[in-house]
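> Would you be able to build a 3D model of this:
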Amino acid sequence: MPTLVIANKCYSSWSLRPWLLMKQLGVAFDEVTIPLDLPDTKEKVLKHSPAGKVPILIDGDATVWESIAIMEYVGDALGAPVWPQDRKARAMARSVAAEMHAGFFALRNACPMNLGRKYAQKDRGEAVARDVARFSEIVGQARESFGAGGPFLFGAFSAADAMYAPLVTRLDTYSIPLDAATRAYVDAILSLPAFQEWRSAALKEEWVVDADEVDEEPIENYRKAA
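Predicted structure coming up:
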């Protein structure tokens, strides 16, 4: 059985991506958690991968790092349907997944993933607004062209949805206004049983990563409630 090495569920957006995909697609795996921002974090991660970053998938003598590479491996080696079957849908899914990997920096930097808090709506700047608008555009185009088979970007859940799941959590955490179609997609991701399992575990964690705690008073503190 493969092993997925991840970081804190409350904060680790990159860990969430392959974990959510594998869980949602029914791929069995063991997991190892290495908490972020501790004195021995880097040392522990380097024992599993020379890149020094999580997530990492270990399958026998194969070691795979970077979320997209892990997802591709899950499809190639483990036989999971990680991408849409339709060629045009698959091409778009891979394109938007790569766009997520390489972009949306304003939103990612201004609104760190934090499943333990909810913050009030406020203006978070033009660059963040542009990222949100681009995400809504992706949702609209994908859903209109290929979304007839289900509530996700390309109907059935795919690696593209897993790539955008951490962005979805940010939109919810920071109370960012959304159009109806984007809100429906966000709700579909947040209501996934696999995501609910991840979030439940996140709220039980005791680690705090100061760099991912914004200097704002939350309107909800879910970890304290849990």
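
> When you work out contacts or count neighbours from here on, use the C-alpha atoms and nothing else.
Noted.

> Going by residue numbers, what spans are helices in this protein?
Secondary structure of the chain (DSSP state H): helices located at 13-24, 41-46, 67-76, 87-102, 105-110, 126-146, 159-173, 180-190, 193-202, 222-225.

> Quick one: closest of those to residue 31.
The closest approach between residue 31 and any of those, judged by C-alpha to C-alpha, belongs to helix 13-24 at 8.9 Å.

> ok so, going back, which one of the helices of the chain lies nearest to residue 210?
Of those, the one closest to residue 210 (C-alpha to C-alpha) turns out to be helix 105-110, at 13.9 Å.

> Contacts for the closest one next, please.
With C-alpha atoms under 8 Å, 6 or more residues apart in numbering as the contact definition, helix 105-110 has outside contacts at 124, 127, 128, 131, 132, 167.

> Any chance of JSON lines for the residues you listed, columns neighbour count and distance to residue 144?
As requested, the contacts of helix 105-110 are arranged in JSON lines below (neighbours: other C-alpha atoms under 10 Å; distance: C-alpha to C-alpha, whole Å):
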{"residue": "124", "neighbour count": "14", "distance to residue 144": "29"}
{"residue": "127", "neighbour count": "14", "distance to residue 144": "26"}
{"residue": "128", "neighbour count": "20", "distance to residue 144": "24"}
{"residue": "131", "neighbour count": "17", "distance to residue 144": "20"}
{"residue": "132", "neighbour count": "21", "distance to residue 144": "18"}
{"residue": "167", "neighbour count": "22", "distance to residue 144": "20"}
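
> and which of the residues you listed is nearest residue 41?
residue 167 (24.5 Å).

> In contact with the closest one, which residues?
When contacts are taken as C-alpha under 8 Å, 6+ apart, residue 167 is in contact with 108, 113.

> May I see the helices of the chain organised as a markdown table, with distance to residue 119 added?
Below are the helices of the chain laid out as a markdown table (distance: least, C-alpha to C-alpha, whole Å):
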| stretch | distance to residue 119 |
| --- | --- |
| helix 13-24 | 18 |
| helix 41-46 | 28 |
| helix 67-76 | 28 |
| helix 87-102 | 23 |
| helix 105-110 | 12 |
| helix 126-146 | 15 |
| helix 159-173 | 6 |
| helix 180-190 | 17 |
| helix 193-202 | 17 |
| helix 222-225 | 11 |
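
> Now show me the structure for the sequence below, then we'll compare the two:
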Amino acid sequence: MPLLVIGNKNYSSWSLRPWLLLRHFGVAFDELRLNLDTPEFFEQIGRWSPTRSVPVLHDEGLVLPDSLAICEYANERWLDGRGWPADLRARAVARAAVAEMHSGFRALRLQLPMNCRRVPDGYRWDEKAQADIDRIQQLWGQLRREHGQGGDFLCGAFGIVDAMFAPVAMRFIGYGVPMDATARAWVDALTALPALREWRDAAAIEPERIEATDALAAT
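Have a look, this model is predicted:
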């Protein structure tokens, strides 16, 4: 059985992405959770990941780090292509959006780290993070307008593009980011997924804490 090595569910945004895709589509896998930013993590991670980071997938001798690479592999190995839209144009723009998510939005990542247990408290971010927030909602709106027919997700049916943006939804919820109607509807659809509910329920009862993330609050 494949093994997916992940970090804490409360904090590990990169781990959420392939985990959610696999769980939503019913792919059976074993899970190994390592506690981020601990001596134990740094002692153990080299056994599992050549990049010394999570997530990493082990499958029949293949060792595959990187969330997007895992999603692409899963799409070909188990999903029969269902991870991407069937339409060529929709598939192209979904891939472009995923690429932008994978490599960009640094201010959002730094100032609004994922914390699934977080509730809004008036904490605010600077204009660079707000520019990331605005661009993300613009992307979501474009995908929904042009390719969202036939379902509640960014390109209609749930797929890789939704999984890759799922940690952003967790950030928007936890930090009380104002959302337009399109963004709110997509976030509501995403959080209704049984797989995401399972992840959030597990995150809620994890005992570990990352102080630097938990300490972010309104000043």
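
> between the helices of the first structure, which gets nearest to residue 56 of the first structure?
Comparison of the helices of the first structure against residue 56 of the first structure by C-alpha to C-alpha identifies helix 67-76 as nearest, at 7.5 Å.

> In the second structure, point out the residues matching the closest one.
The counterpart of helix 67-76 of the first structure in the second structure, using TM-score structural alignment, spans residues 67-76.

> And stretch 43-51 of the second structure, how far out from the chain middle?
Mean C-alpha position of stretch 43-51 of the second structure versus that of the full chain (C-alpha atoms, centre = their mean, to the nearest Å) differs by 21 Å.

> Residue 41 of the second structure maps to what in the first structure?
In the first structure, residue 41 of the second structure lands on residue 41 (TM-score structural alignment).

> Isn't its match up against residue 34?
Yes: counting by C-alpha atoms under 8 Å, residue 41 of the first structure sits close enough to residue 34 to count as a contact (6.6 Å).

> quick one: which of these two has more around it?
More neighbours sit around residue 34 than around the other of residue 41 of the first structure and residue 34, counting by other C-alpha atoms under 10 Å; the figures are 18 against 15.

> what's near enough to touch that one?
Counting by C-alpha under 8 Å, 6+ apart, residue 34 of the first structure makes contact with 5, 6, 7, 8, 41, 44, 45.

> and the gap between it and residue 18 of the first structure?
Computed with C-alpha to C-alpha, to the nearest Å, the distance linking residue 34 of the first structure and residue 18 of the first structure is 16 Å.

> now swap in residue 91 of the first structure and tell me
From residue 91 of the first structure over to residue 18 of the first structure the distance is 19 Å, taken as C-alpha to C-alpha.

> higher neighbour count, those two?
More crowded of residue 91 of the first structure and residue 18, by other C-alpha under 10 Å: residue 18, with 27 against 14.

> can you pull the contacts of the more buried one?
By C-alpha under 8 Å, 6+ apart, the contact list for residue 18 of the first structure reads 55, 67, 68, 70, 71, 162.

> what's the nearest residue to the fourth one once chain neighbours are set aside in contact with, if anything?
Closest residue to residue 70 of the first structure apart from its sequence neighbours, by C-alpha to C-alpha, 6 or more residues apart in numbering: residue 64 at 5.7 Å. Neighbour list for residue 64 of the first structure: 56, 57, 58, 70, 73 [criterion: C-alpha under 8 Å, 6+ apart].

> Put together TSV for the residues you listed, with distance to residue 24 of the first structure on each row.
Below are the contacts of residue 64 of the first structure laid out as TSV (distance: C-alpha to C-alpha, whole Å):
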residue	distance to residue 24 of the first structure
56	18
57	16
58	19
70	15
73	16
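
> closest to residue 49 of the first structure among these?
The shortest separation between residue 49 of the first structure and any of these is 7.0 Å, and it belongs to residue 56 (by C-alpha to C-alpha).

> quick one on the thing from earlier: in TSV: the contacts of residue 18 of the first structure, plus distance to residue 156 of the first structure.
Shown next, in TSV, are these (distance: C-alpha to C-alpha, whole Å):
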residue	distance to residue 156 of the first structure
55	24
67	20
68	18
70	19
71	16
162	12
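
> how close does the residue sitting furthest away from the middle of the first structure get to residue 131 of the first structure?
No residue in the first structure has its C-alpha farther from the mean C-alpha position than residue 61, which lies at 26.3 Å (C-alpha atoms, centre = their mean). Using C-alpha to C-alpha, we find residue 61 of the first structure at a distance of 39 Å from residue 131 of the first structure.

> ditto for residue 76 of the first structure
31 Å.

> Residue 116 of the first structure: which of the helices of the first structure is closest?
Proximity to residue 116 of the first structure, assessed across those by C-alpha to C-alpha, is greatest for helix 222-225 (5.0 Å).

> Pick out the residue closest to the middle of the first structure.
Mean-position check on the first structure, C-alpha atoms, centre = their mean. Result residue 166 at 3.3 Å.

> re earlier: please point out which of the contacts of residue 64 of the first structure the second structure shares.
Of those, the ones still in contact in the second structure (both residues aligned by TM-score structural alignment, their matches' C-alpha atoms under 8 Å) are 56, 57, 58, 70.
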